[in-house]
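In: sequence and predicted structure below; questions after.
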Amino acid sequence: MTPDFIRESLDALGKRDADIAKALGLVGYPEPRNREPGFGALLNIVAAQQVSTASASAIRARLLAAVDPLTPENFLAASDVTLRAVGFSRRKVEYGRGIAEAMRSGLLDAERLAAASDDEVVAALTALRGLGRWSAEIYMLFSLRRPDVWPAEDLAIQEALRRLKGLELRPARAASEIIVESWRPWRGVAALFLWHYYKGAP
């Protein structure tokens, strides 16, 4: 997604939703968060699970320094000691090796994922240990750049939506999907904005 596409989509959403229009006036437009599709993107998603954004960035930097280039083959060749030293837990090492083996064997293919429907991408990725629905949605949003993907289980998205709409509680998936139904076909762009709003709203 380009900056122009994000801006145009949010301007259109602002005309539909006064809360978005008001929030845009407060925090402005988010930057794109595009990632190259493939093994590295999936491994980055695993690295980001259950850690802060700063910690995930540090882990990614150490991983790229230790496993260069970051390919399935090189990741599989790296020792557990090396991977634990960059910040991967024992379980994340297992998850990463499972993803690497699936991509090396052809069971998981980046080009096939890019051509698949949203439901097919979710099914293919969640079949692997360590990748749940949130992981699949983040991959579709950042790497496949699909503008209508809604990562409803992301806690920051839930909190930002709660603030935006003045809700008492963070909305779970079913409730949030009702709230954002009118944001189609730009729910993914709205998610980018909500992360931005979460960090920058006064």
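Out: Cool, the structure landed. None of these values were measured; they are calculated from a predicted model.

In: please make it C-alpha for all contacts and neighbour counts, starting now.
Out: Noted.

In: same for the longest helix seen in the chain, what does it pack against?
Out: In the chain, assigned by DSSP state H, the helix with the most residues is helix 90-105. Where contact means 3 or more Cα pairs under 8 Å, 6 or more residues apart in numbering; DSSP states H and E, helix 90-105 is packed against helix 39-48, helix 72-77, helix 80-86.

In: need the contact list for Leu13.
Out: Taking Cα atoms under 8 Å, 6 or more residues apart in numbering, we find Leu13 in contact with Ile20, Ala21, Trp183, Trp186.

In: quick one: the helices and strands packed on helix 90-105 as CSV, columns for distance to Arg129 too.
Out: Below are the helices and strands packed on helix 90-105 laid out as CSV (distance: least, Cα to Cα, whole Å):
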stretch, distance to Arg129
helix 39-48, 10
helix 72-77, 16
helix 80-86, 18
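
In: just say which of the ones you listed is most tucked in.
Out: Of the helices and strands packed on helix 90-105, the one with the most neighbours on average (mean count of other Cα atoms under 10 Å) is helix 39-48, at a mean of 20.

In: quick one: it to helix 90-105, angle?
Out: 170 degrees (axes from the mean of the first three to the mean of the last three Cα atoms, to 10 degrees).

In: now do helix 39-48: distance to the chain's middle.
Out: In terms of Cα atoms, centre = their mean, to the nearest Å, the centre of helix 39-48 is found 10 Å from the chain centre.

In: now swap in stretch 50-65 and tell me
Out: For stretch 50-65 - counting by Cα atoms, centre = their mean - the centre lies 15 Å from the chain centre.

In: any buried residues in that stretch, and which?
Out: By neighbour count on 16 or more other Cα atoms under 10 Å, the buried set for stretch 50-65 is Ala56, Ile59, Arg60, Leu63.

In: and the helices in the protein?
Out: 3-16, 18-27, 39-48, 53-66, 72-77, 80-86, 90-105, 110-115, 118-126, 133-142, 155-165, 173-179, 187-200.

In: ok, now how distant is the residue nearest to Gln158 when sequence neighbours are not counted from Gly132?
Out: Among residues not flanking Gln158 along the chain, Arg170 sits closest, at 5.3 Å (Cα to Cα, 6 or more residues apart in numbering). Arg170 sits 20 Å away from Gly132, going by Cα to Cα, to the nearest Å.

In: let's bring in a second one:
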Amino acid sequence: MQTHGFTLTAEGPFDFGASLRFVEDWPATAALPSDGRALRFAYCAESDWRPIGVTVTGAPGGVAVATTRPAGPGIRGEVARILSLDVDGTGFAKVAEADPVLGDVRERSPGLRPVCFWSPWEAACWAVIVQRSSMLIASRIKQRIAERHGARVDVDGHAYTAFPPPVSLLDAGGLGLPAQKEEWLRGLARAALDGVLTTEHLRALDPQDALAELRALPGVGPFSAGLILIRGAGAPDAFPGDEPRLFAILREAYGLPEDTTATAYRRIADAWRPYRSWASFLFRASTYGTAGDRPGR
């Protein structure tokens, strides 16, 4: 099969190997095979909702990308967003140096940048599927939905399944989810087709306005809204208002008491501007074993 190639250059430190190691440990990508050298996946491009296969390998100063169909500016921008290469990271080191706790976490994996979901739409669906479920079970359900309703794409001689586009889930039933979650997914599909669940729309808003708009969507609470904005749209400078797991990590890292308020966490995060999302990601990633020694998966 003919492939089409382009390169993406990082502004500031970037370690593609660290991104690969994160993907190997991230439950949302548990179904992806890995050879430790390339990131391969299939998804429905947000620019046109058509399936496309992608292979990413490391290159001097960035990455080399091969796609299964021609990649215009839209798709190039999406791949850049997925690897956070659409953000100038040259100032992040200075932010980390000013906060010794963050600096220690970054020092263990200095070139790791947030790895995002293939689209805000897919991030929103994951947020609904994983509610009141283990990440392992959620990953299996998401993969099953992709196999039933998504497209299969040949990537480097192997079949990869793309999670279905919004239009495919508008009237879909029998997804293996409770009726309420299936209704929420249909509502999210309508929002995506209306342009609400898109990177362009969400990144154009002030982070607090974007979070508020996302919380108004079906099945989306404070945690899910932060996930969609930060790990879906790839907004580099947002801080989730309510994420118990992140708060617990910060309590341990900064030696904070159990009754620390959300305002106090936001005050800590204010020192990370304009990279609040990146700093939050590094703290979470440290529990996956990506930064530093990696425990068994």
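Out: Alright, I've got the coordinates. Quantities reported herein were computed from a predicted structural model and do not represent experimental measurements.

In: quick one: TM-score?
Out: The TM-score (TM-score structural alignment, normalised by the length of structure 1) is 0.80; 195 aligned residues with a Cα RMSD of 2.8 Å.

In: Ser176 of structure 1 is nearest to which of the helices and strands packed on helix 90-105 of structure 1?
Out: helix 39-48 (22.7 Å; Cα to Cα).

In: so that closest one aligns onto which residues of structure 2?
Out: Counting by TM-score structural alignment, helix 39-48 of structure 1 falls onto residues 121-130 of structure 2.

In: residue contacts, the residue nearest to Gln158 of structure 1?
Out: For Arg170 of structure 1, counting by Cα under 8 Å, 6+ apart, the contacting residues are Gln158, Glu159, Leu161, Arg162.

In: which of those residues tops the neighbour count?
Out: Among the contacts of Arg170 of structure 1, Leu161 has the most neighbours (other Cα atoms under 10 Å), with 25 neighbours.

In: distance to Val149 of structure 1 for the helices of structure 1 - can I get that in a markdown table?
Out: Shown next, in a markdown table, are these (distance: least, Cα to Cα, whole Å):
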| stretch | distance to Val149 of structure 1 |
| --- | --- |
| helix 3-16 | 14 |
| helix 18-27 | 18 |
| helix 39-48 | 16 |
| helix 53-66 | 21 |
| helix 72-77 | 27 |
| helix 80-86 | 31 |
| helix 90-105 | 22 |
| helix 110-115 | 14 |
| helix 118-126 | 8 |
| helix 133-142 | 6 |
| helix 155-165 | 13 |
| helix 173-179 | 11 |
| helix 187-200 | 5 |
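
In: quick one: which of these is nearest Arg33 of structure 1?
Out: Arg33 of structure 1 lies closest, by Cα to Cα, to one member of those: helix 133-142, at 5.9 Å.

In: so which of the helices of structure 1 is nearest Asp148 of structure 1?
Out: helix 187-200 (4.4 Å).

In: got the angle for the closest one vs helix 3-16?
Out: 90 degrees.

In: which strands or helices does helix 187-200 of structure 1 pack on?
Out: Contacts defined by 3+ Cα pairs under 8 Å, 6+ apart place helix 187-200 of structure 1 against helix 3-16, helix 18-27, helix 155-165.

In: mean deviation of the shortest one from structure 2?
Out: In the superposition with structure 2, the average deviation recorded for helix 18-27 of structure 1 is 3.1 Å (mean Cα distance after the TM-score superposition for structure 1).

In: what residues does that helix touch?
Out: Residues outside helix 18-27 of structure 1 that contact it (Cα under 8 Å, 6+ apart): Leu10, Asp11, Leu13, Gly14, Lys15, Leu164, Lys165, His196, Tyr197, Gly200, Ala201, Pro202.

In: which parts of that helix are buried?
Out: Neighbour count says helix 18-27 of structure 1 has Ile20, Ala21, Ala23, Leu24, Val27 buried, by 16+ other Cα under 10 Å.

In: please compute how far it lies from its chain's middle.
Out: 23 Å.

In: and what of the last one?
Out: For helix 155-165 of structure 1, the distance from its own C-alpha centre to the chain's C-alpha centre is 16 Å (Cα atoms, centre = their mean).

In: matching residues in structure 2 for it?
Out: Mapped onto structure 2 using TM-score structural alignment, helix 155-165 of structure 1 spans residues 244-254.

In: by how much does the matching stretch deviate from structure 1 on average?
Out: Compared with structure 1, stretch 244-254 of structure 2 is 1.1 Å away on average (mean Cα distance after the TM-score superposition for structure 1).

In: chain neighbours aside, what residue packs nearest to the aligned residue in structure 2 for Ser143 of structure 1?
Out: Using TM-score structural alignment, the partner of Ser143 of structure 1 in structure 2 is Gly232. Take Gly232 of structure 2 and drop its neighbours on the chain: the residue closest to it by Cα to Cα, 6+ apart is Pro120, 3.9 Å away.

In: dump the residue contacts of the one you found.
Out: Leu197, Thr198, Thr199, Ile228, Leu229, Arg231, Gly232, Ala233.

In: one step back: what's around the match of Ser143 of structure 1, how many residues?
Out: For Gly232 of structure 2, using other Cα under 10 Å, the count is 26.

In: now it: how far from Gly5 of structure 2?
Out: Gly232 of structure 2 is 24 Å from Gly5 of structure 2, by Cα to Cα.

In: for Cys125 of structure 2, same thing?
Out: 29 Å.

In: verify the stated contact: Arg146 of structure 1 with Ala191.
Out: No: counting by Cα atoms under 8 Å, Arg146 of structure 1 does not reach Ala191; the two are 11.4 Å apart.

In: between those two, which is the more surrounded one?
Out: Between Arg146 of structure 1 and Ala191, Ala191 has the larger neighbour count (other Cα under 10 Å), namely 25 against 21.

In: quick one: contacts for the nearest residue to Arg146 of structure 1 once chain neighbours are set aside?
Out: Spatially, and ignoring its direct neighbours in sequence, Arg146 of structure 1 is nearest to Met140 (5.9 Å; Cα to Cα, 6+ apart). The contact partners of Met140 of structure 1, taken as Cα under 8 Å, 6+ apart, are Asp118, Val121, Arg146, Val149.
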